[in-house]
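S.K.: make a model of this:
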Amino acid sequence: MKTTATVPEIARRNGVIRNGSRVVPEEVPIAFSYGGSTHAVMMGTPADLEDFAIGFSLTEGIISSVAEIEEILVLDEGRGLDVQITLADDKEDALRARRRHMAGPVGCGLCGIESIDQAMRIVPNVSTIAMPLSPRDITAAMAGLNSAQPLHAETRAVHGAGFYVPGQGLIAVREDVGRHNALDKLAGAVIRQNGRGADGIVVVTSRISVEMVQKTAILGAAVLVAISAPTALAIRTAEEAGMTLVALTRGEDFEVFARSDRVLVGVVSDVA
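M.R.: Predicted coordinates for the structure are as follows:
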């Protein structure tokens, strides 16, 4: 499926109204099916679907390693896409048990869960990962992500997620209309490149919700950098996981909300 469409528009610029056209991103239902049964349906951008399938399966706790996926097939169902994922036998059995109490598939940031306890799951602890960063690393990561989003440059309507390795720069970037989807796609891309979350930082063009912290920790990264602000729950979850949260990253400016020791070196000045 195409990732964009050109649509007519009427635009007002500098007090003048003109007819024109604009490129907008496509958004389609993307179903994830395991063992022939639909587990979740997400609304997303029809691109990088194998990365999406791997990253989603990992960050939702369905697999712990890409080796547990035997095959991925993408079927065009006309109005949407069905991503059929074949798991190793033991993982299929575990997922079948997990689905037993589900009322039906869901499409959200927290997929395939049926209790508050699962929503508030304990995430991996990344406190022992050193990952020393200079302020320049933070600003370079965000600047690099902003310039490495061709779909957003064309449409101004999608989120991006990137994986930045100090000394190397961005080694992977993925885009989607959904911020969770972009991060899942990124996780899949990093894994498929035999990368390790502990070797770099995750940078996103969205706010930091608790799900973004959970998915980053599951990837194994100790630093999450965002262009917008975090929620209070995201900060508490990051603190429990030993993760560094850097938010409101604009130009040379940013704010650190957890584990600042990885980023800020020296004396921090208080300005009244």
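S.K.: going by C-alpha atoms from here, please, whenever you check contacts or count neighbours.
M.R.: Noted.
S.K.: find the nearest non-adjacent residue to Val123, please.
M.R.: Gln214 (5.9 Å; CA to CA, 6 or more residues apart in numbering).
S.K.: for the host helix or strand of the one you found, packing partners?
M.R.: Per DSSP states H and E: Gln214 is located in helix 210-219. In this structure, helix 210-219 packs against helix 49-59, helix 179-192, helix 232-241, with contacts taken as 3 or more CA pairs under 8 Å, 6 or more residues apart in numbering; DSSP states H and E.
S.K.: what are the buried residues along the last one?
M.R.: In other words, helix 232-241. 234-241 (16 or more other CA atoms under 10 Å).
S.K.: so which of the residues you listed is the closest to Asn125?
M.R.: Comparing the buried residues of helix 232-241 against Asn125 with CA to CA picks out Ala241 as the nearest, at 4.4 Å.
S.K.: gap between stretch 240-256 and the chain center?
M.R.: In this view, stretch 240-256 has its centroid 16 Å away from the chain centroid, taken as CA atoms, centre = their mean, to the nearest Å.
S.K.: now swap in stretch 42-50 and tell me
M.R.: Relative to the chain's own centre, stretch 42-50 is displaced by 12 Å; criterion: CA atoms, centre = their mean.
S.K.: quick one on the thing from earlier: hey, what's the angle from the helix holding Gln214 to helix 49-59? Just curious.
M.R.: Calculated by axes from the mean of the first three to the mean of the last three CA atoms, to 10 degrees, helix 210-219 forms an angle of 90 degrees with helix 49-59.
S.K.: I'd like the next helix or strand past helix 210-219.
M.R.: Following helix 210-219 in sequence order, the next helix or strand is strand 223-226 (DSSP H and E).
S.K.: contacts for that next one?
M.R.: For strand 223-226, the surrounding residues in contact (CA atoms under 8 Å, 6 or more residues apart in numbering) are 131, 138, 142, 200-208, 213, 216, 243-249.
S.K.: just the ones in helices from those residues, please.
M.R.: 138, 142, 213, 216 (DSSP state H).
S.K.: contacts only, for the nearest residue to Gly44 once chain neighbours are set aside.
M.R.: Computed as CA to CA, 6+ apart, the closest residue to Gly44 that is not its neighbour in sequence is Glu27, at 5.2 Å. Residues near Glu27 by CA under 8 Å, 6+ apart: 3, 43-46, 177.
S.K.: here is a second sequence; please produce its structure as well for comparison:
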Amino acid sequence: MARGLQRPSGGLAPHFARCRMTRVLPQEVPVAIVFNGTTQAVMMATPDKLDAFGIGFALTEGTVTRGDEIETLEVIRHAKGYEVRMWVSDAAADRMAERRRSMMGPVGCGLCGIDSLDQAVRDVPRVISDFAMTTEQVRAATADLRNHQPLHDQTRAVHGAAFWQGDIIAACEDVGRHNALDKLIGTLMQRGIDPEQGAIVLTSRVSIDMVQKVAILGAPILIAVSAPTAQAIEIADKSNLTVAALSRGDHFETFTHPERIRP
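M.R.: Reported below is the predicted structural model:
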């Protein structure tokens, strides 16, 4: 018997009371991403900020390289889900054909559905920003992220992604970690925020697809609460991206390009 525990007197079993309660749960619905009338992907996502989700997805998938290549965007609600319908320039449409998806992507993997191994582990641009943070700012950014997760506070079932620029100035949540990041990236584009002068802060692990998205965005520092994968660190190192992970309380570990994290 564990220390500090007492067996009920008289050999009686402990009594457990049941009660009814109400709990808020996040939504997880199919969201189709459609370019020029062709469905590029169907993702399971939280139906919030879907316009930003579409923009971020288009950028990180390489369909567009600038926001003005998206000519129109509308979010359409259907009986069984949502459709983010975009019309893009001819150049963007050609890129889309090179980055094809053929199946529904579950929330746990941002690469599911890619029908080419070369496309799964693709080359990403090198980050050129010289933006830097202090160790105290890294810890403060992680702590501040907790104040921008209202859906997580209600449900304990979603991921968060935020952009730090002296303070958290933008944050998004979703049941999928890569969806949350795409929503954040789309939000930054919508608001005209320079991603090269700030840091991405995540509640999730650092996987290959997360590193690819941040490098494509051009943000120089990626801070995460959880750990990275070995392959993600290899890509981050090659792309000149600083990764500080396992950031909890007063502790974090810098895995790549520590020159951007200053005492």
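S.K.: circling back to that earlier point, kindly name the residues of structure 2 that line up with the helix holding Gln214 of structure 1.
M.R.: Mapped onto structure 2 using TM-score structural alignment, helix 210-219 of structure 1 spans residues 208-217.
S.K.: quick one: distance of the matching stretch to the chain centre.
M.R.: Mean C-alpha position of stretch 208-217 of structure 2 versus that of the full chain (CA atoms, centre = their mean) differs by 9 Å.
S.K.: how near is Ala227 of structure 2 to Arg262 of structure 2?
M.R.: In this view, Ala227 of structure 2 and Arg262 of structure 2 are 21 Å apart by CA to CA, to the nearest Å.
S.K.: hmm, I typed the wrong one, I wanted Val214 of structure 2.
M.R.: Val214 of structure 2 sits 21 Å away from Arg262 of structure 2, going by CA to CA.
S.K.: what does Arg23 of structure 2 give?
M.R.: From Arg23 of structure 2 across to Arg262 of structure 2, the span is 43 Å (CA to CA).
S.K.: out of those two, which sits in the busier spot?
M.R.: Of the pair Arg23 of structure 2 and Arg262, Arg262 is the one with more neighbours under other CA atoms under 10 Å, namely 12 against 7.
S.K.: once you drop chain neighbours, what's closest to that one?
M.R.: Thr134 (4.6 Å).
S.K.: could you give the number of residues near that neighbour?
M.R.: For Thr134 of structure 2, the count of nearby residues is 12 (other CA under 10 Å).
S.K.: cool, Asn36 of structure 2 as well?
M.R.: 16.
S.K.: dump the residue contacts of the closest residue to it other than its chain neighbours.
M.R.: Among residues not flanking Asn36 of structure 2 along the chain, Trp87 sits closest, at 4.7 Å (CA to CA, 6+ apart). Contacts for Trp87 of structure 2 were tallied using CA under 8 Å, 6+ apart; they are 35-37, 70-73.
S.K.: ok, and those in structure 1?
M.R.: Retained in structure 1 (both residues aligned by TM-score structural alignment, their matches' CA atoms under 8 Å) from the contacts of Trp87 of structure 2: 35-36, 70-73.
S.K.: please, which helix or strand holds Lys91 of structure 1?
M.R.: Lys91 of structure 1 is part of helix 89-99, with elements assigned from DSSP H and E.
S.K.: which residues are contacting that helix?
M.R.: With CA under 8 Å, 6+ apart as the test, helix 89-99 of structure 1 has contacts from 34-35, 39, 62-63, 68, 112.
S.K.: thinking again about what came up before, buried ones in the match of helix 210-219 of structure 1, by neighbour count?
M.R.: Here stretch 208-217 of structure 2 shows 208-217 as buried, counting by 16+ other CA under 10 Å.
S.K.: stretch 243-252 of structure 1 too?
M.R.: 243-249.
S.K.: and what of stretch 153-167 of structure 2?
M.R.: Neighbour counts over stretch 153-167 of structure 2 (16+ other CA under 10 Å) mark 158-165 as buried.
S.K.: dump the residues you listed to a markdown table, plus secondary structure and distance to Glu253 of structure 2.
M.R.: Below are these laid out as a markdown table (DSSP: H, G, I helix; E, B strand; the rest coil; distance: CA to CA, whole Å):
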| residue | secondary structure | distance to Glu253 of structure 2 |
| --- | --- | --- |
| Val158 | coil | 24 |
| His159 | strand | 21 |
| Gly160 | strand | 20 |
| Ala161 | strand | 19 |
| Ala162 | strand | 19 |
| Phe163 | strand | 19 |
| Trp164 | strand | 18 |
| Gln165 | coil | 20 |
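S.K.: could I get these as TSV with distance to His152 of structure 2?
M.R.: Converted to TSV, the buried residues of stretch 153-167 of structure 2 look like this (distance: CA to CA, whole Å):
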residue	distance to His152 of structure 2
Val158	5
His159	7
Gly160	8
Ala161	12
Ala162	13
Phe163	17
Trp164	19
Gln165	22
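S.K.: excluding residues flanking it in the chain, which one is nearest Ala140 of structure 1?
M.R.: For Ala140 of structure 1, the spatially nearest residue (CA to CA, 6+ apart) is Gly169, at 8.0 Å.
S.K.: roughly how far does that neighbour sit from Val263 of structure 1?
M.R.: Distance, Gly169 of structure 1 to Val263 of structure 1, by CA to CA: 17 Å.
S.K.: what lines up with Thr135 of structure 2 in structure 1?
M.R.: Taking TM-score structural alignment, the alignment pairs Thr135 of structure 2 with Pro135 from structure 1.
S.K.: okay, now Pro150 of structure 1: neighbour count?
M.R.: Using other CA under 10 Å, Pro150 of structure 1 is surrounded by 13 other residues.
S.K.: any idea how far it is from His159 of structure 1?
M.R.: Pro150 of structure 1 sits 11 Å away from His159 of structure 1, going by CA to CA.
S.K.: so Asp144 of structure 2 makes contact with Ile169?
M.R.: No: contact criterion CA atoms under 8 Å: Asp144 of structure 2 and Ile169 do not qualify, at 10.4 Å.
S.K.: among these two, which residue is more densely surrounded?
M.R.: Counting neighbours by other CA under 10 Å for Asp144 of structure 2 and for Ile169 shows that Asp144 has the greater number, 16 against 13.
S.K.: run through the residues that contact the more buried one.
M.R.: Going by CA under 8 Å, 6+ apart, Asp144 of structure 2 touches 167-168.
S.K.: could you measure from it over to Val124 of structure 2?
M.R.: 29 Å.
S.K.: the one helix or strand Asp82 of structure 1 maps to vs structure 2, average distance?
M.R.: Secondary-structure assignment from DSSP H and E places Asp82 of structure 1 in strand 81-87. Using mean CA distance after the TM-score superposition for structure 1, strand 81-87 of structure 1 ends up 0.7 Å from its aligned counterpart in structure 2, as a mean over the superposed pairs.
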